[in-house]
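what's the 3D shape of this:
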Amino acid sequence: MIDYRGWRHTFKLDPDKEIDDEALEAICDSGTDAIIVGGTYGVTFDNTLALMSRIRRYAVDAVLEISSLEAVVPGFDAYFVPLVLNAGDPDWTFAPHVSGLLAYGSYIHWDEIIAEGYLVANPEAGVARLTKARPIPDAATAKAYAQVATHICRLPVVYLEYSGTYGDPEVARACKAGAAEAHFFYGGGIRTPEQAAEMAAIADTVVVGNLVYEDVKAALATVAAVKG
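Next comes the predicted model:
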């Protein structure tokens, strides 16, 4: 099993977005601890397989964050399975996982499966609209959700996702406190090394996603800011 608890920095790549070979090589050889593959819309088996095949040329951990049963591709080092903690549509909490087990249960290597308590904090994000995510009005609410994830559901990972906008450090700090012994990921809106360093002082792992497609050089600079 991969040692995700040792990760400080990861990049998240979306199979539905274009990235050229030069940029991908720079990202994979940047010193980041892992590449997470995942997205909300337009993720298919074919584009996930194509991206995984390109990443596999490099010596970096590659993980699939499952958002669609149709896009589950074998060959990744591990699979993150998100449970959206604040989903307003209950079908996004457990129903997809039951469907997945009915379809693929006999093929699953459980040592490759890592469950995430996923907290969606940006109401304008695509994943928030898709899951009808309930708003996170304050840091205390974020902490309570994280406590549900780690103390009640016993999930090994809590992931605070701001998806496209930079998050409130106080919310992140409260979420980290609530996560207790669970590994705490932060992702969303990081566009500068300073923001990456600020969240790295709070989270166990910082995830940089959209910036890869906006400014590769700026994205690469976040590695040293987090791990430096």
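
okay, CA-based contacts and neighbour counts for the rest of this
Will do.

Enumerate every residue touching residue 8.
By C-alpha atoms under 8 Å, 6 or more residues apart in numbering, the residues touching residue 8 are 33, 200, 204, 205, 206, 226, 227.

repeat that for 10 Å
Contact analysis of residue 8 by C-alpha atoms under 10 Å, 6 or more residues apart in numbering lists 32-34, 185, 200, 203-207, 223, 226-227.

Take those residues and keep only those in strands.
34, 185, 205, 206, 207 (DSSP state E).

Excluding chain neighbours, what is closest to the third one?
Using C-alpha to C-alpha, 6 or more residues apart in numbering and skipping the chain neighbours, the partner closest in space to residue 205 is residue 8 (4.3 Å).

any idea how far residue 224 is from the one you found?
Here the criterion is C-alpha to C-alpha, to the nearest Å. By it, residue 8 lies 10 Å from residue 224.

Please identify every residue contacting each of these two.
Residues touching both residue 8 and residue 224 (C-alpha under 10 Å, 6+ apart) are residue 32.

Which residue comes closest to residue 227 once chain neighbours are left out?
residue 8 (6.5 Å).

Now do the helices in this structure.
Along the chain, the segments classed as helices by DSSP state H run 21-28, 45-55, 95-104, 126-131, 139-147, 169-179, 193-200, 211-214, 216-227.

Dump those into TSV; add distance to residue 120 and mean neighbour count as well.
As requested, these are exported to TSV (distance: least, C-alpha to C-alpha, whole Å; neighbours: other C-alpha atoms under 10 Å):
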stretch	distance to residue 120	mean neighbour count
helix 21-28	26	16
helix 45-55	23	17
helix 95-104	17	13
helix 126-131	6	18
helix 139-147	10	21
helix 169-179	12	21
helix 193-200	16	19
helix 211-214	19	17
helix 216-227	22	19
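
For the comparison step, fold the sequence that follows:
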Amino acid sequence: MMKAWKHVFKLDPDREIDDQNLDAICLSGTDAIMVGGSTGVTFENTVDLLSRIRRYELPCVQEVSDMESIVPGFDLYMIPMVLNSSDPAWIVGHQQQAIDRYGYMIPWELLVTEGYIVLNPDSAVARLTDANTSLDISGAVAYAQIADKLMSLPIVYLEYSGMFGDMELVRTVKNKLNQAQLVYGGGITDYAKAKQAAAVSDTIIVGNIVYEDLEQALLTVSAVH
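Predicted coordinates for the structure are as follows:
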């Protein structure tokens, strides 16, 4: 399913979006909606957002950041492994706890593991996961190849979260991958940046601009399709 996605809007359950703006996002032509966030995500606000998105005919996936906020009814569940975290809990620890607790009821066929590489030191996700963000291109490529070649993960996710990243780094990582799909997220605030990011990755994730400038957010779809 996800291999065909070129553009995904990411909505944060902890941020407000009115019905009119949600309607515009869901009818924009994007390939899917991802629901998730680094902080403030709860079962209640995730259920609420999912129920509103489900009025539309498009795939909806949950990026799981907290086991307490996992909600049944999504088409897929994205499971991040933050490969450049200094804390092993963000690589396998939280996942082990979740499987230990909920393994008997996990729909394994709906889980997709993401090899996350967090690259913005000022982002909430970098602080939360204690990520080593001071990577040069070869360092980022090495993490990506661990995900792609050693771990056979289906997705490598370059996460700049709030800033527009180094497109030469993204391009180089893309060229070094064998089977993994390269997903890029961070700082896509207009048509031009969406075009640049889409040219060097398989899938772009557009998030913050949805809440700051809806018109620019909608233009990112036409940049890709």
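
re the thing from before, buried ones among the ones in strands among the contacts of residue 8 of the first structure?
Among those, those classed as buried by 16 or more other C-alpha atoms under 10 Å are 34, 185, 205, 206, 207.

ok so, going back, dump the helices of the first structure to JSON lines, plus distance to residue 69 of the first structure.
Below are the helices of the first structure laid out as JSON lines (distance: least, C-alpha to C-alpha, whole Å):
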{"stretch": "helix 21-28", "distance to residue 69 of the first structure": "25"}
{"stretch": "helix 45-55", "distance to residue 69 of the first structure": "9"}
{"stretch": "helix 95-104", "distance to residue 69 of the first structure": "6"}
{"stretch": "helix 126-131", "distance to residue 69 of the first structure": "15"}
{"stretch": "helix 139-147", "distance to residue 69 of the first structure": "26"}
{"stretch": "helix 169-179", "distance to residue 69 of the first structure": "28"}
{"stretch": "helix 193-200", "distance to residue 69 of the first structure": "31"}
{"stretch": "helix 211-214", "distance to residue 69 of the first structure": "25"}
{"stretch": "helix 216-227", "distance to residue 69 of the first structure": "29"}
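
Most widely separated two among the ones in strands among the contacts of residue 8 of the first structure?
For those, the farthest-apart pair by C-alpha to C-alpha is 34 and 185; their separation is 12.8 Å.

shared neighbours of the two, which are they?
7, 8, 9, 10, 207.

Considering the contacts of residue 8 of the first structure, which are maintained in the second structure?
Retained in the second structure (both residues aligned by TM-score structural alignment, their matches' C-alpha atoms under 10 Å) from the contacts of residue 8 of the first structure: 32-34, 185, 200, 203-207, 223, 226-227.

residue in the first structure matching residue 167 of the second structure?
Alignment note (TM-score structural alignment): residue 167 of the second structure maps to residue 169 of the first structure.

you'd agree that match is up against residue 197?
No - checked against C-alpha atoms under 10 Å, the pair residue 169 of the first structure and residue 197 is beyond contact range at 11.4 Å.

what is in contact with the two at once?
residue 203.

Read off where stretch 189-200 of the first structure ends up in the second structure.
Counting by TM-score structural alignment, stretch 189-200 of the first structure lines up with residues 187-198 of the second structure.

Give me the outermost residue of the second structure relative to its centroid.
Most distant residue from the mean C-alpha position of the second structure: residue 104, 26.0 Å away (C-alpha atoms, centre = their mean).

how far away is the corresponding residue of the first structure for that residue from residue 100 of the first structure?
Residue pairing (TM-score structural alignment): residue 104 of the second structure is matched to residue 106 of the first structure. For residue 106 of the first structure, the distance to residue 100 of the first structure equals 10 Å [C-alpha to C-alpha].

likewise residue 218 of the first structure?
From residue 218 of the first structure to residue 100 of the first structure the distance is 37 Å (C-alpha to C-alpha).

Skipping adjacent residues, who's closest to residue 218 of the first structure in space?
Nearest non-adjacent residue to residue 218 of the first structure, counting by C-alpha to C-alpha, 6+ apart: residue 192, 6.6 Å away.

could you measure the one you found against residue 77 of the first structure, distance?
29 Å.

Can you name the residues that contact the alignment partner in the first structure of residue 90 of the second structure?
Under the alignment by TM-score structural alignment, residue 90 of the second structure pairs with residue 92 in the first structure. Neighbouring residues of residue 92 of the first structure by C-alpha under 10 Å, 6+ apart: 82, 83, 84, 85, 86, 130, 131, 132, 133.

can you check residue 49 of the second structure too?
Per C-alpha under 10 Å, 6+ apart, neighbours of residue 49 of the second structure: 11, 12, 13, 14, 15, 16, 17, 22, 35.

Now the buried members of the residues you listed.
The neighbour-count test (16+ other C-alpha under 10 Å) marks 11, 12, 13, 14, 22, 35 as buried among these.

ok, the fifth one touching residue 53?
Right, the one you point to is residue 22 of the second structure. Yes - counting by C-alpha under 10 Å, residue 22 of the second structure touches residue 53, with 7.8 Å between them.

what's the counterpart of the residue nearest to residue 205 of the first structure in the second structure?
Mapped onto the second structure by TM-score structural alignment, residue 8 of the first structure lines up with residue 6.

who's in contact with residue 174 of the first structure?
Residues near residue 174 of the first structure by C-alpha under 10 Å, 6+ apart: 138, 139, 140, 141, 142, 143, 144, 146, 202.

show me the contacts for the alignment partner in the second structure of the fourth one.
In the second structure, the residue paired with residue 141 of the first structure according to TM-score structural alignment is residue 139. If you count contacts by C-alpha under 10 Å, 6+ apart, residue 139 of the second structure has them with 84, 133, 145, 169.

export the residues you listed to CSV and tack on distance to residue 120 of the second structure?
CSV is the format used below for these (distance: C-alpha to C-alpha, whole Å):
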residue, distance to residue 120 of the second structure
84, 12
133, 6
145, 20
169, 13
